[in-house]
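Undergrad: Structure, please.
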Amino acid sequence: MNAPQILKDSEDRMEKATDVFRNDLKGLRTGRASPQMLDALRVDNYGTMSPIRDVASVTCPDAATIVIKPYTADSLKEIEKAIRASDLGLAPNNDGKVIRLTMPAMSGDQRKKIVAQLKKSAEAAKVSCRNIRRDGNKHFEDAEKAKTMTEDDRDKGKTKMQDLLKAYEGKIDEIANKKEKEVMEQ
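TA: Reported below is the predicted structural model:
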């Protein structure tokens, strides 16, 4: 692999790590109702574990309520069971046709726990990017040992790799800070 290929591959992998982090944040409770909170929820649908969006429509009529309307009446009990089993801390209100989830106000302590979880997730994303940098630097080392790259090109590549890492760590911090503000908002 030449230097541009190594850098492009590393950048693609860092972008994927950042996307995984963004998707993890969608499931975090922020005190505001959001259909994305239920994205990770799996429901038993005739013996197959399916995402909730495959078995019901999920809407938010206001900032404190999520309404789940199953496509078939049979799914109602399974959706309710999945919500109760999840770690969302929400009590489903089943009226026979739809399930309503009311977002309780979050205490300061709950907000701090969520922020701690957020920071842990951000650090995991940064570690993934650092591992990608390590792999990229190894490719530069191997190319230099195989005499397909000069020492200067290897060093320039490693410098560019470090700059790429800093850019992605900055993106991750920016995303985390934005989400932290959203969580801590009262």
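Undergrad: going forward, measure contacts between C-alpha atoms and count neighbours the same way
TA: Will do.
Undergrad: can you name the farthest residue from the center of this protein?
TA: Distance from the centre of the chain peaks at residue 147, with 40.4 Å (CA atoms, centre = their mean).
Undergrad: Please report how far that one lies from residue 140.
TA: From residue 147 across to residue 140, the span is 11 Å (CA to CA, to the nearest Å).
Undergrad: which residue packs closest to residue 168, ignoring adjacent ones?
TA: Using CA to CA, 6 or more residues apart in numbering and skipping the chain neighbours, the partner closest in space to residue 168 is residue 14 (6.9 Å).
Undergrad: That neighbour sits in which helix or strand?
TA: For residue 14, the host element (DSSP states H and E) is helix 3-26.
Undergrad: Buried residues, that helix. List them.
TA: By 16 or more other CA atoms under 10 Å, the buried positions in helix 3-26 come out as 3, 6-7, 10-11, 13-14, 17-18, 21-22, 24-26.
Undergrad: export those to JSON lines and tack on distance to residue 114?
TA: JSON lines is the format used below for the buried residues of helix 3-26 (distance: CA to CA, whole Å):
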{"residue": "3", "distance to residue 114": "40"}
{"residue": "6", "distance to residue 114": "36"}
{"residue": "7", "distance to residue 114": "34"}
{"residue": "10", "distance to residue 114": "30"}
{"residue": "11", "distance to residue 114": "29"}
{"residue": "13", "distance to residue 114": "27"}
{"residue": "14", "distance to residue 114": "24"}
{"residue": "17", "distance to residue 114": "21"}
{"residue": "18", "distance to residue 114": "19"}
{"residue": "21", "distance to residue 114": "15"}
{"residue": "22", "distance to residue 114": "15"}
{"residue": "24", "distance to residue 114": "12"}
{"residue": "25", "distance to residue 114": "10"}
{"residue": "26", "distance to residue 114": "12"}
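Undergrad: Proceed likewise with the subsequent sequence, for comparison:
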Amino acid sequence: AANLGFSIANDGNIIRAVTPPFTEERRKDYVKQIKKIGEDTKIAVRNVRRDGNDNLKQMEKDKLISQDEEKVAQEHVQKVTDQHTNMVDELVAAKEKELMTL
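TA: I've put the predicted structure just below:
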């Protein structure tokens, strides 16, 4: 779990979550966490690409698809991977900009 600096108070009837002041230092901490999440997400996308390519290689080895079909499919997998990693980069950049302009 992310350490966001929240403190929790329970008076028996109400639970309060107290947030720390939103200083520039806090915003930079949030940006670091966002970048880490973005990098972890891109790693997960690349792992899916690897698994997909491994499956395609096995299908070609088992003669379920031709070498040409495998190549076309791998190119498609790479294109989709690139689209998703670019999307992650765009989302991280947008969130960083949003946080640093508050």
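Undergrad: before we move on, back to that, give me the aligned partner of the residue farthest from the centre of the first structure over in the second structure.
TA: Matched by TM-score structural alignment, residue 147 of the first structure corresponds to residue 63 in the second structure.
Undergrad: for residue 149 of the first structure, helix, strand, or coil?
TA: Of the three states, residue 149 of the first structure takes coil under DSSP: H, G, I helix; E, B strand; the rest coil.
Undergrad: so the aligned partner of residue 17 of the second structure in the first structure, which of the three states?
TA: Superposed on the first structure with TM-score structural alignment, residue 17 of the second structure falls opposite residue 101. Assigned by three-state DSSP, the conformation of residue 101 of the first structure is strand.
Undergrad: pretty sure residue 101 of the first structure contacts residue 69?
TA: No: with contact defined as CA atoms under 8 Å, residue 101 of the first structure and residue 69 do not form a contacting pair (11.5 Å).
Undergrad: measure the residue nearest to residue 45 of the second structure when sequence neighbours are not counted to residue 41 of the second structure for me?
TA: By the measure of CA to CA, 6+ apart, the closest residue to residue 45 of the second structure outside its immediate chain neighbours is residue 81, 6.5 Å from it. Remark: distance between residue 81 of the second structure and residue 41 of the second structure (CA to CA) = 11 Å.
Undergrad: got it, and residue 24 of the second structure?
TA: In terms of CA to CA, residue 24 of the second structure sits 25 Å off from residue 41 of the second structure.
Undergrad: Could you pull out the helices in the second structure for me?
TA: Taking DSSP state H, the helices of the second structure run over residues 24-61, 67-100.
Undergrad: who's in contact with the most centrally placed residue in the second structure?
TA: The structure's the second structure has its C-alpha centroid closest to residue 41; by CA atoms, centre = their mean the separation is 2.5 Å. Neighbour list for residue 41 of the second structure: residue 88 [criterion: CA atoms under 8 Å, 6 or more residues apart in numbering].
Undergrad: Stretch 46-55 of the second structure vs the first structure, average distance?
TA: Stretch 46-55 of the second structure differs from its equivalent in the first structure by a mean of 0.8 Å after superposition (mean CA distance after the TM-score superposition for the first structure).
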